[in-house]
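1. sequence unknown, structure follows:
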């Protein structure tokens, strides 16, 4: 049975994140997951959310991708057939020495028990709070052993792999073409915003805090403050359409990049981070917008 979970960014700082790359070092956030290749020590991947705080949100997003530390988003390239492919993955993690437990869990899975239920009870990865759900992952985000197992696993079949964090039982629940995340320059956005059809077809979010929005804002942007992530994060797919082009704004482009990366894990197909934020927009595109 496929269950939908949101990742709790308040999970203990151990593991999942380490599987993925540290994405946002500029915020000095400690990672919270295991397998993501990152500068931190946790293992896997940041992803879905359940009543998280903004600080825990930041911890999760350190795991994703070195490109984020440069505050720019771009397409990945390569000749591998897996480039451009994303997998929806869940897993459970046990210590390397717990082989008896590993074998017992494998037997229970063969008998028809649900991986998510076993993850909640036995996994030592913080993702256990979400039934082991890691969200959508792509090549280059995880430690090599986990990545190899995930990208060669048959759909919906539980497979085993060993990493520096211990033994994993993982399951690929779905796959899709890689979502698009890229920067858009303020001048280009300003030109697009003059077209009523563009405003109708796209969706716009501003992740700054209310006191910032009072000082400077762009019309048509829905305000979803990062500090209030716990209130709107779990409901994001009811507030926004994942199939629409989504434009994300903040003050200088860093917070918006964090949210844009997270939107990728929630199934949003095309996300645009406004480079330099509203400050750059005011300086480069529309001087009538106040700077602060």
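-> Nice, thanks for sending it over. Values in this document were obtained by computation on a predicted structure and should not be read as measured data.
2. from now on I want contacts and neighbour counts done on CA atoms only, so please keep to that.
-> Will do.
3. can you report how many residues neighbour residue 234?
-> Using other Cα atoms under 10 Å, residue 234 has 20 neighbouring residues.
4. pretty sure it sits against residue 50.
-> Yes - with contact defined as Cα atoms under 8 Å, residue 234 counts as touching residue 50 (5.6 Å).
5. need the overlap of contacts for the two.
-> Common neighbours of residue 234 and residue 50, using Cα atoms under 8 Å, 6 or more residues apart in numbering, are residue 6.
6. next one: residue 279 from residue 188, what distance?
-> As defined by Cα to Cα, to the nearest Å, residue 279 lies at a distance of 15 Å from residue 188.
7. neighbour-wise, which of the two wins?
-> Relative neighbour count places residue 279 above the other of residue 279 and residue 188, with 22 against 12, counting by other Cα under 10 Å.
8. which strands and helices sit next to whichever strand or helix holds that one?
-> In this assignment (DSSP states H and E), residue 279 forms part of helix 277-284. Under the contact criterion of 3 or more Cα pairs under 8 Å, 6 or more residues apart in numbering; DSSP states H and E, helix 277-284 touches helix 186-193.
9. again, only using 6 Å
-> Here helix 277-284 touches no other helix or strand, going by 3 or more Cα pairs under 6 Å, 6 or more residues apart in numbering; DSSP states H and E.
10. how distant is it from the center of its chain?
-> Distance, stretch centre to chain centre, for helix 277-284: 26 Å (Cα atoms, centre = their mean, to the nearest Å).
11. now do stretch 165-183
-> In terms of Cα atoms, centre = their mean, the centre of stretch 165-183 is found 10 Å from the chain centre.
12. list the buried residues for that stretch?
-> Within stretch 165-183, the residues that qualify as buried are 165-173, 175, 178-183, counting by 16 or more other Cα atoms under 10 Å.
13. check it against this one:
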């Protein structure tokens, strides 16, 4: 049974130490950022945008297949390619304490959904939860939302990604307390498991980054990661970057917060900006407050900003 409140279980699910080195970047990329529930499979979800799981595909390879097709009139979802969250977190988990600013926090939330005419069932489920049963177990059995397949887990969400009636309750609910609300889809029981400060991810253009690199103090103090392979770095490289090849993610992923400070800005580089964006999004999930992806990678940097850097 999926018991989201069990801390040991959550930590085990969030670790990446079991991951072995990947044979190629193409194997890693689709597993780094995995749709938890796609916009086409959740006609009853409180989410307005797709949510991304904290669990690598290797954990749950069969849980994300839609169980049915939604009605064509479903228009809940607004696509946002940068929505978190959420590979959520592997390695160390950095949560903010206290309620903080409601406009700048993310919450980890699970829920179950019953029909609008099933208030009696909702009350019964609330009593069972009060008696010690777990919301996630009941979601698996009774929820009409496809998230039931993973115990009602919606992952990390921020304001603007959920329907208003659900969002209002979720962002004011006490941690770990099961509360209810009603939406046009029915009755929800929801539980906020944790909260943290919202992180930011931005592209930085090669010209702007080149300007920063001209300052020796920036190069010395900045947190710089190059996720290309060693043979690529041998051809072209920039000073100050720590090389963490994507193929070797299994060896360094769980140690990232030992090597770098999540409170400081961090910059990620690859060949064309694709691999670095994947890693940048993952760094968000590890609690890094501000992450920069170097747009276009070292190729764009060489072409647009510094022709002394070889291209390949």
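-> Cool, got the structure. Just so you know, these numbers come straight off a predicted model, no measurement behind them.
14. of all the buried residues of stretch 165-183 of the first structure, which comes closest to residue 248 of the first structure?
-> Set against residue 248 of the first structure, the nearest of those by Cα to Cα is residue 183 (9.7 Å).
15. which position in the second structure pairs with the closest one?
-> Aligned counterpart of residue 183 of the first structure in the second structure: residue 203 (TM-score structural alignment).
16. who are the contact partners of that match?
-> Listed by Cα atoms under 6 Å, 6 or more residues apart in numbering, the contact set of residue 203 of the second structure reads 292-295.
17. out of those residues, which are inside strands?
-> Assigned to strands by DSSP state E, the following of those qualify: 292-294.
18. neighbour-wise, which of the residues you listed leads?
-> That'd be residue 294 among these, by other Cα under 10 Å, with 28 neighbours.
19. isn't it up against residue 204?
-> Yes - the pair residue 294 of the second structure and residue 204 qualifies as a contact (Cα atoms under 6 Å) at a distance of 5.1 Å.
20. please enumerate the helices of the stretch 1-150 of the first structure.
-> Ranges of helices in the stretch 1-150 of the first structure, per DSSP state H, counting those that start in this stretch, are 54-61, 99-110, 115-122, 144-152.
21. give me whichever of those helices is most buried.
-> Among the helices of the stretch 1-150 of the first structure, helix 54-61 has the highest mean neighbour count (mean count of other Cα atoms under 10 Å), at a mean of 26.
22. list the helices and strands it packs on?
-> Partner elements for helix 54-61 of the first structure (3+ Cα pairs under 6 Å, 6+ apart): none found.
23. so where do the strands sit in the stretch 151-292 of the first structure?
-> For the stretch 151-292 of the first structure, applying DSSP state E, counting those that start in this stretch gives strands covering 158-163, 166-177, 180-184, 203-206, 222-223, 246-249, 270-274.
24. residue closest to the middle of the first structure?
-> For the first structure, the residue nearest the mean C-alpha position is residue 262 (3.3 Å; Cα atoms, centre = their mean).
25. what does that residue align to in the second structure?
-> With TM-score structural alignment as the criterion, residue 262 of the first structure lines up with residue 282 in the second structure.
26. show me what residue 290 of the first structure aligns to in the second structure.
-> In the second structure, the residue paired with residue 290 of the first structure is residue 310, using TM-score structural alignment.
27. what is the burial count for the nearest residue to that match once chain neighbours are set aside?
-> Leaving aside its sequence neighbours, residue 310 of the second structure sits nearest to residue 236 (Cα to Cα, 6 or more residues apart in numbering; 5.6 Å). Neighbour count for residue 236 of the second structure, taken as other Cα under 10 Å: 16.
28. quick one: map residue 236 of the second structure onto the first structure.
-> Superposed on the first structure with TM-score structural alignment, residue 236 of the second structure falls opposite residue 216.
29. now that match: how far from residue 260 of the first structure?
-> Remark: distance between residue 216 of the first structure and residue 260 of the first structure (Cα to Cα) = 21 Å.
30. rewinding a little: distance of the residue nearest to the centre of the first structure relative to residue 245 of the first structure?
-> Plainly put, residue 262 of the first structure is 15 Å away from residue 245 of the first structure if you go by Cα to Cα.
31. next one: residue 195 of the first structure
-> Using Cα to Cα, we find residue 195 of the first structure at a distance of 15 Å from residue 245 of the first structure.
32. ok, those two, which is more surrounded?
-> residue 245 (17 against 10).
33. that one maps to what in the second structure?
-> In the second structure, residue 245 of the first structure lands on residue 265 (TM-score structural alignment).
34. which residue sits closest to its match, ignoring its sequence neighbours?
-> Residue 265 of the second structure's closest residue in space is residue 290 (Cα to Cα, 6+ apart), at 5.1 Å.
35. now swap in residue 205 of the second structure and tell me
-> Excluding the flanking residues, the one nearest residue 205 of the second structure by Cα to Cα, 6+ apart is residue 295, at 5.3 Å.
36. now for the one you found: what does it line up with in the first structure?
-> Under TM-score structural alignment, residue 295 of the second structure pairs with residue 275 in the first structure.
37. so its match makes contact with residue 251?
-> No - if you go by Cα under 6 Å, residue 275 of the first structure and residue 251 don't touch, sitting 9.7 Å apart.
38. which of the two has more neighbours?
-> Set residue 275 of the first structure next to residue 251 and count neighbours by other Cα under 10 Å: residue 275 wins out with 28 against 25.
39. can you pull the contacts of the more buried one?
-> The contact partners of residue 275 of the first structure, by Cα under 6 Å, 6+ apart, come to 183-185, 253.
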